[in-house]
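Enquirer: Got a predicted model here, sequence first, then my questions.
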Amino acid sequence: MSKDNLTLYRWQAVDPPGSLQYGESLCSQPQELLTELIQSGLQPVTIKKIHKLRSGQWKNRERIAFIRQLATLLKTGLPLLPSLKLLASDHSLPAWRCVLGDMVKQVNEGQPLSGVMLQYQQVFPAIYPQVIAIGELTGQLENCCLQLAMQQEQVQSLQKRVKKALRYPLIVMTLALLITLLMLTLVLPEFAKIYASFDAELPWFTQLLIAASQWVVSYGIVGMLLTAGGCAAYIHYWHPQEKWRWREQQCQLKLPIINKLIRYGCLCQLFQTLVLTQHAGMTLSAGLQAAEAAMSHLPYKRAVGQLALRLAEGRPLHKALDESPLFSSLCQQLVRIGEESGSLDSLLQKLAQWHSEQAHELAESLAQKIEPLMMLFMGVIVGGLVIAMYLPIFNLGAAMN
């Protein structure tokens, strides 16, 4: 049974000896928590709702930390159940303490760890229970946990670099917009009053900016409210819809430089997942299904799903790759060599490493490439505003001479 739409509650209850007990629990409804406490022999006193949990609140770094710590404890020879108990008792976040506590309870009752993870689809992406299930079947749970942690760390590192590379131009453009608005609303109106006393014709550039300034002062608040409302509506209503995210991500694939970052990142994630699943003992078809479930970029998610379908039809992987424009010729060529030579695992590893290196290099050089353009952009905006404000003064001085 899937445990989605969970809410964190904090409760106090009295046990049979009369002592006051307290704790946290994750439930869909407070009635479920009430029933659970009564069945445990506790008399509820207070149940307080803390906050509703959404999928975005389960951070990847916390998942990686959990799975790596679990791998470390298992490597030392500690059994699974004591390892989970230790991680549950030491975790700093109440929501994670509740999830891990429920894991301890269900594993103690005989449930496999992978089966418990499947119940928490918001917490653990599909690749987690799939790889854990392979570890349980082969008796190599600690190795599978370690490989999963390493693969997820590589994906997270790449995502951080890409976000860092894109953050700089966004900050510069935001600053340029703020400076422009401040000058249009605070500085330029004062200059307009001075120029009105000259009773002289202003340059067309200055007239244009004064008209823009008057429009911003008159309708700027309304425009900002409409823009904010449109952004909020898009984020909360349209963006969660798959068709809108599909269009957005398709447009991203057409942007220069950005499309390379996305392609390298998605292909790196795909091949890293395939390497992980191959090492774990999963079939290539199951590995593609796991990669599809783990992929967040919708065009690539669909493309990987089509690869799995073509593979199920009996086609080799290199021919399936050749039929999609989202996969480069390098992918098709190396996979073909790997399939023909029987060394597919090592060539998938090389493809993952190559795409990772390309994405890292592009992310590191992106800021250096964009910095001159951003400085030019800022210079044109600020310089244009300054020239527009002082141009009438220059013309007036020339006329007086």
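Expert: Sure thing, it's come through.

Enquirer: C-alpha only now, for contacts and for neighbours.
Expert: OK.

Enquirer: First residue to last residue on stretch 176-193, what's the distance there?
Expert: This stretch, stretch 176-193, spans 25 Å end to end (CA to CA, to the nearest Å).

Enquirer: Could you pull out the buried residues of that stretch?
Expert: By 16 or more other CA atoms under 10 Å, the buried positions in stretch 176-193 come out as 176, 179, 180, 181, 183, 184, 185, 188, 189, 192.

Enquirer: Columns distance to residue 94 on top of the residues you listed, output as CSV?
Expert: CSV is the format used below for those (distance: CA to CA, whole Å):
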residue, distance to residue 94
176, 42
179, 43
180, 45
181, 44
183, 48
184, 48
185, 47
188, 53
189, 54
192, 58
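
Enquirer: One more to weigh against that first structure:
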Amino acid sequence: MPVFEYRVRDRSGKTLKSQVEAESMAHVRDSLRAKGLMIVDIKPPKTGLQGDINIPFLNDRPPGLKPIAIFSRQLATLINAGVPLVQALTIMQRQLEHKGLQNVVKKVRTDVEAGTPLSEAIAKYPKVFNRLYINLVRAGETSGTLDSVLERISDFQEKDLALRGKIKGAMTYPVIVLVFAVLITYVLLTTVVPQFGGILQQLGGDLPLITRILMAVSDFLRTKVLLLVVIVGLLVVAYQQYYKTKQGRHNIDEIKLKIPVFGTLLRRTAIASFARTFGLLISSGVNIIESLEITKGTANNAIVEDTIENAKNVVMVGEQMSGSLAASPVFPPMVVSMIAIGEETGALDTMLAKVADFYDREVEEAVDGLTAAIEPIMIVFLGGIVGVIVAGMFLPMFSIINTLSK
């Protein structure tokens, strides 16, 4: 639908400038007059090189967390500065770089301009604004603190981005080393090993077990690599299908939390995310039952979700949720004690914020320790693979040379 730019004057004589989507200029004129606005001018949609470039792939892809965090921060700043919501959305639409988010904000602005609350307008786009975001905006509209709520959302998203970036940064090095290790191993087994194997077979003599294993693996990779790809693909599909089942997801997520080092990191990350999300919802005025339900949806782990669901059921019957959390293998006694104190003193959101800050630091320390430990482990791993191949090729050479010298 084409976009028309217009300038109007309201009843106080103030000039307003904005944009609107409509089928024709006549529809724009009728809509503005129906609102009691005096039309100054209406510009037709831009065409040709001046028009917006429409690339479906770019315009339809959902934005990541970073563009949403920037949008929330800037929108909060504009509203806090006294800019009307419709005008603030118009400004944001013009300066957003992400085409998909820009189109969504354009549609949201049109709905808000027509009198729809912001929370209802963004609820139409669940792929962009999740349930947590929508409920927080609704709470901000109800309490008249939309600007402060948007600032809290942006703080939350920025901390979440920083934590994810820390974890991704720690995982980048081992993944790169592992990929190179696989490639080097494949090249050695499919090019170097067959040549040495041919020489050893011509010289004769008994080959060590390690050499025979390497030659068998080399033959398999050179002649049946497609079979290996099919097997790996079937294993991946089987894992995905099993994980989609309720019991499968529960079993796999439980194993993830028990993995040495990585399990501890996942548990600390889950606690930090729970405390940060739950505390943000409580402090923004969302009721505790709804807050627990929303927090459960952001857990990304079946064990943590079950724990939060049990806590919600306990709260619904009028009891404190700290007792339910104490029975979970995820939450340590310190966290349970702080939540219990928060429930007794009525400062649950404050205690949750302290828990989140503490475990954010714990996650950072765990990631730093993991990064420091992974580097030598990966070097030893890569060196071990190359060493096994070299030993498997040269051990029989030494044996044959000794035989010939005698």
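Expert: Ah, there it is. All figures in this text were calculated on a predicted structure; none of them were measured in a lab.

Enquirer: And the TM-score between them?
Expert: After superposition, the two chains reach a TM-score (TM-score structural alignment, normalised by the length of the first structure) of 0.83; 371 aligned residues with a CA RMSD of 3.2 Å.

Enquirer: coming back round to it: closest one of the buried residues of stretch 176-193 of the first structure to residue 123 of the first structure?
Expert: residue 176 (39.1 Å; CA to CA).

Enquirer: can you tell me how far the aligned partner of the closest one in the second structure sits from residue 216 of the second structure?
Expert: Matched across to the second structure, residue 176 of the first structure falls on residue 181, judged by TM-score structural alignment. Using CA to CA, residue 181 of the second structure is found at 20 Å from residue 216 of the second structure.

Enquirer: give me every residue that touches residue 44 of the first structure.
Expert: Residue 44 of the first structure is in contact with 11, 12, 13, 14, 34, 37, 38, counting by CA atoms under 8 Å, 6 or more residues apart in numbering.

Enquirer: from those residues, which would you call buried?
Expert: Counted by 16+ other CA under 10 Å, the contacts of residue 44 of the first structure give 11, 12, 13, 14, 34, 37 as buried.

Enquirer: now, which of those residues lie within helices?
Expert: Using DSSP state H, 34, 37 are the members of these that sit in helices.

Enquirer: so, if you compare the buried ones among the contacts of residue 44 of the first structure, which one comes nearest to residue 228 of the first structure?
Expert: residue 11 (38.6 Å).

Enquirer: I figured that closest one hits residue 26, correct?
Expert: No: contact between residue 11 of the first structure and residue 26 fails when scored by CA atoms under 8 Å: they sit 10.8 Å apart.

Enquirer: aligned partner of residue 128 of the first structure in the second structure?
Expert: Aligned partner of residue 128 of the first structure by TM-score structural alignment: residue 133.

Enquirer: now the helices for the stretch 51-200 of the first structure?
Expert: For the stretch 51-200 of the first structure, helices defined by DSSP state H, counting those that start in this stretch occupy the ranges 60-75, 80-90, 94-108, 113-119, 127-138, 141-182, 188-196.

Enquirer: list the buried ones in the fifth one?
Expert: Residues of helix 127-138 of the first structure classed as buried: 127, 128, 129, 130, 131, 132, 133, 134, 135 (neighbour count, 16+ other CA under 10 Å).

Enquirer: which residue sits closest to residue 331 of the second structure, ignoring its sequence neighbours?
Expert: Distances taken as CA to CA, 6 or more residues apart in numbering place residue 325 nearest to residue 331 of the second structure, at 6.5 Å, with adjacent residues excluded.

Enquirer: and the alignment partner in the first structure of the one you found, what does it touch?
Expert: Matched across to the first structure, residue 325 of the second structure falls on residue 321, judged by TM-score structural alignment. Residue 321 of the first structure makes contact with 307, 327, 331, 332, according to CA under 8 Å, 6+ apart.
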